[in-house]
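sequence? don't have it. structure:
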């Protein structure tokens, strides 16, 4: 079963690469937005996709994962914004602290296990502002802890390094095409993380792609559970 799922992912990845390469370039939009919605839905029906987007933000490598979720966008949105449930959905997230939650944004601190190298566990924690653009988009930016203590939530907004969730309803409105665009910096997690990136720079985009796939799949599974 796992091998079949892996083959479907690889096939979808190859198909996505071919389709996205053929699409017209527009740096203002994610690559997948250059596709006709019907074509995009058909692509995702073949399995989850993952790819690297180098066109959207000059000088940046963005990891993107897309999946079909068998639930309408409203339900998927509610799952995304249920921060306290993330440790149950995603194994790498060990703890979550909601610092502030408003109608148009939330400030959340995540504690995350990154990778294990022999006896050494690389862990990190970070504070993010989740900005809501209902019902289709959530933009996530990192916040400095000092500014958070002063409730200066707009001081460090950095769109160049923003993480994005986007929800697109399928033609019948019953399902959701869910896309996760992410970028991170393992070197900020400490000396070991910095050493890893210096020795093997490609580990960074590999980590981001894996993270994007894990998170979209987790949301899909949570929606299917009916909880």
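Looks like it came in fine. These figures come from a predicted structure and were not determined experimentally.

going forward, measure contacts and count neighbours with C-alpha atoms only.
Fine.

Grab the nearest non-local neighbour of residue 104.
Leaving out its chain neighbours, the residue that sits closest to residue 104 by Cα to Cα, 6 or more residues apart in numbering is residue 132, at 5.1 Å.

Quick check: the gap between the one you found and residue 147.
20 Å (Cα to Cα, to the nearest Å).

Is the residue nearest to residue 104 in contact with residue 138, as I believe?
Yes - between residue 132 and residue 138 there is a contact under Cα atoms under 8 Å: 4.9 Å.

okay, residue 132 and residue 147: which has more neighbours?
A side-by-side neighbour count of residue 132 and residue 147, using other Cα atoms under 10 Å, places residue 132 first with 19 against 13.

Can you give me the separation between that one and residue 85?
Applying Cα to Cα to residue 132 and residue 85 gives a distance of 18 Å.

Spatially central residue for this protein, please.
The centre of the chain sits closest to residue 180, judged by Cα atoms, centre = their mean, with a distance of 3.5 Å.

so what's the residue nearest to residue 104 up against?
103, 104, 105, 138, 139 (Cα atoms under 8 Å, 6 or more residues apart in numbering).

Can you give me the neighbour number for the third one?
Other residues within reach of residue 105 by the criterion other Cα under 10 Å amount to 18.

Tell me if I'm right that it and residue 134 touch.
No - with contact defined as Cα under 8 Å, residue 105 does not count as touching residue 134 (10.5 Å).

So which bits of stretch 124-140 are buried?
Applying a neighbour-count criterion of 16 or more other Cα atoms under 10 Å, one finds 127, 128, 129, 130, 131, 132, 137, 138, 139, 140 buried in stretch 124-140.

Alongside the first one, take a look at this:
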């Protein structure tokens, strides 16, 4: 019964409301069933962005048993993104202005190290976080990267998490397509693991997450 309720709620969020974003991928009944079982679902669909070039990436979704505030806290903890994104060694907020945060990333691929700057825009009310490469800065590897996180509460303490990423690197697209699509799924899996670890620590300490804690 729980899975049926979740599937119906997902159907309403993803294909029902008129206000649902046009970029949300269309999902089949089989997709909804997989999500209701806690599986990560990948769609070969890039997020929209102004002036976005053709690129690689995609959109992934998962349903978590989690407090939205706890997930939101993890997603907006920009200085501790290492371990959340594949090959990311370090992240640091270098400028913050209201809902905007400019973050410097350090990525290592084998013997090679790359650094680049990404501007994030936080919408706490809409529980949506969007980002775009700051092309006014000197960036390694990326010509552009853009995307978003979105949180949609479901019945029974469930939470639908959507992660979408598009990118264009200095390398030929056919060389990076597979790894970038794989990184979308790995990032969502890492978030799921981090949420579960956080919940385990809270239970061990005997303190639930506070409703307003961010």
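Yep, that arrived. Keep in mind that this is a model prediction, so the values were computed, not measured.

TM between them?
Superposed pair, TM-score by TM-score structural alignment, normalised by the length of structure 2: 0.67. Supporting alignment: 173 aligned residues with a Cα RMSD of 3.4 Å.

Quick one: name whatever helix or strand follows the helix or strand where the residue nearest to residue 104 of structure 1 lies.
Element membership of residue 132 of structure 1, judged by DSSP states H and E, is strand 120-133. Sequence order places strand 137-143 as the next helix or strand after strand 120-133 of structure 1, per DSSP H and E.

so where in structure 2 does that next one end up aligned?
Using TM-score structural alignment, strand 137-143 of structure 1 lines up with residues 128-134 of structure 2.

So what touches that stretch?
Residues from elsewhere that reach stretch 128-134 of structure 2, judged by Cα under 8 Å, 6+ apart: 116-123, 144-151.

which two of those lie the greatest distance from each other?
116 and 151 (26.1 Å; Cα to Cα).

before we move on, which element is the residue mapped onto residue 185 of structure 1 from structure 2 in?
Using TM-score structural alignment, the partner of residue 185 of structure 1 in structure 2 is residue 168. Residue 168 of structure 2 belongs to strand 158-169 when assigned by DSSP H and E.

angle of that strand against strand 128-133?
10 degrees (axes from the mean of the first three to the mean of the last three Cα atoms, to 10 degrees).

residues in contact with strand 158-169 of structure 2?
By Cα under 8 Å, 6+ apart, strand 158-169 of structure 2 touches 6, 10, 46-47, 53-68, 141-154, 184, 188.

ok so, going back, any idea how far residue 213 of structure 1 is from the residue nearest to the centre of structure 1?
Relative to residue 213 of structure 1, and taking Cα to Cα, residue 180 of structure 1 is found at 8 Å.

shared neighbours, those two?
65, 66.

What segments of structure 1 are helices?
Counting by DSSP state H, structure 1 has helices at residues 2-22, 37-45, 73-80, 86-89, 145-149, 191-199, 203-225.

okay, the last one sits on what stretch of structure 2?
Aligned using TM-score structural alignment, helix 203-225 of structure 1 spans residues 175-197 in structure 2.

once aligned to structure 1, how far is the matching stretch on average?
In this overlay with structure 1, the average offset of stretch 175-197 of structure 2 from its partner residues is 1.3 Å by mean Cα distance after the TM-score superposition for structure 1.

now the helices of structure 1 as TSV including distance to residue 97 of structure 1?
Listed next are those as TSV, based on distance: least, Cα to Cα, whole Å:
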stretch	distance to residue 97 of structure 1
helix 2-22	33
helix 37-45	33
helix 73-80	15
helix 86-89	11
helix 145-149	13
helix 191-199	24
helix 203-225	18
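
how about the equivalent of residue 96 of structure 2 over in structure 1, what does it touch?
Residue-level alignment of residue 96 of structure 2 against structure 1, with TM-score structural alignment as criterion, gives residue 101. Residues in contact with residue 101 of structure 1 (Cα under 8 Å, 6+ apart) are residue 107.

what separates residue 101 of structure 1 from residue 203 of structure 1, distance-wise?
Residue 101 of structure 1 is 34 Å from residue 203 of structure 1, by Cα to Cα.
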